[in-house]
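A.B. asks: Have a look at this fold, sequence not included:
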């Protein structure tokens, strides 16, 4: 390709589209820990403790609720970010799919 196009060598890839890339001699490792940390800060959950299951067992959410409405724009932004995070963290796929049902009127 360099014969037909002018190209620059930028070195080894380390970060691309919020995905951290670690290149070793025998393995290539992808991660999104920095992206997840920024998402936790933006959602006000940076100080929360981690847990094994990302959702309460047998949790039932309803669209008709008496709780105070949340900022819809912020809610949708966080859900969109979680959808992007699912590409690397399949363990949260069910939870993210479940809460996307409430994007219309959070």
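C.D. replies: All right, it came through fine. It should be emphasised that the depicted structure is a prediction, and the values quoted were computed from it without experimental measurement.
A.B. asks: For the rest of this, base every contact and every neighbour count on C-alpha atoms.
C.D. replies: OK.
A.B. asks: mind listing the strands for the protein?
C.D. replies: Taking DSSP state E, the strands of the chain run over residues 15-16, 19-23, 28-31.
A.B. asks: looking at those, which is buried most?
C.D. replies: Burial of the strands of the chain is given as mean neighbour count (mean count of other Cα atoms under 10 Å); strand 19-23 ranks first at a mean of 15.
A.B. asks: just how off-centre is it within its chain?
C.D. replies: 16 Å (Cα atoms, centre = their mean, to the nearest Å).
A.B. asks: could you pull out the helices for the chain?
C.D. replies: 33-42, 72-85, 93-99 (DSSP state H).
A.B. asks: tell me which residues of the longest one are tucked away?
C.D. replies: Spelled out, it's helix 72-85. By neighbour count with 16 or more other Cα atoms under 10 Å, helix 72-85 contains the buried residues 75-76, 78-79, 82-83, 85.
A.B. asks: Included below, for side-by-side comparison, is a second structure:
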């Protein structure tokens, strides 16, 4: 076994080690995910999901690219490791991975 030194980057997670704390950051990964979903220019918000939002699988909206939807939701699920504040919203949209539509 050999010592490779301090860990800086692992599986898309940036690691910063200080005397008092260890910090995990996925801001670069999040930026790439925003670009992939064509949302890089969107404004940030405090609440990651509209309150009392009701989505249903019985939607008549047009279908969207299911592969892209699954890819984005999968990326968001990975982002939850360092952003637990979005866990509920990501779990909620994960329910629609089988048959995603434009506006549920």
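C.D. replies: Nice, thanks for sending it over. Fair warning: this is a prediction, and the values are worked out from it, not measured in the lab.
A.B. asks: Take the strands of structure 1 and lay them out in TSV including distance to residue 42 of structure 1.
C.D. replies: Output for the strands of structure 1, formatted as TSV (distance: least, Cα to Cα, whole Å):
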stretch	distance to residue 42 of structure 1
strand 15-16	20
strand 19-23	18
strand 28-31	19
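A.B. asks: The spatially most central residue of structure 2 and residue 54 of structure 2, how far apart?
C.D. replies: The centroid of structure 2 falls nearest to residue 76 when counting by Cα atoms, centre = their mean (1.9 Å). Per Cα to Cα, to the nearest Å, residue 76 of structure 2 is found 20 Å from residue 54 of structure 2.
A.B. asks: show me what contacts the counterpart of residue 15 of structure 2 in structure 1?
C.D. replies: Aligned counterpart of residue 15 of structure 2 in structure 1: residue 21 (TM-score structural alignment). With contacts defined as Cα atoms under 8 Å, 6 or more residues apart in numbering, the neighbours of residue 21 of structure 1 are 13-15, 28-31.
A.B. asks: same thing but at 7 Å, please
C.D. replies: For residue 21 of structure 1, the contact set (Cα atoms under 7 Å, 6 or more residues apart in numbering) comprises 13-15, 29-31.
A.B. asks: Please list which of these are preserved in structure 2.
C.D. replies: Counting by both residues aligned by TM-score structural alignment, their matches' Cα atoms under 7 Å, the contacts of residue 21 of structure 1 that remain in contact in structure 2 are 13-15, 29-31.
A.B. asks: which residue packs closest to the equivalent of residue 86 of structure 1 over in structure 2, ignoring adjacent ones?
C.D. replies: Aligning on TM-score structural alignment places residue 86 of structure 1 opposite residue 80 in structure 2. Of all residues not flanking residue 80 of structure 2 in the chain, residue 87 sits nearest, at 5.8 Å (Cα to Cα, 6 or more residues apart in numbering).
A.B. asks: Go ahead and confirm residue 80 of structure 2 touches residue 88.
C.D. replies: No. Contact between residue 80 of structure 2 and residue 88 fails when scored by Cα atoms under 7 Å: they sit 9.5 Å apart.
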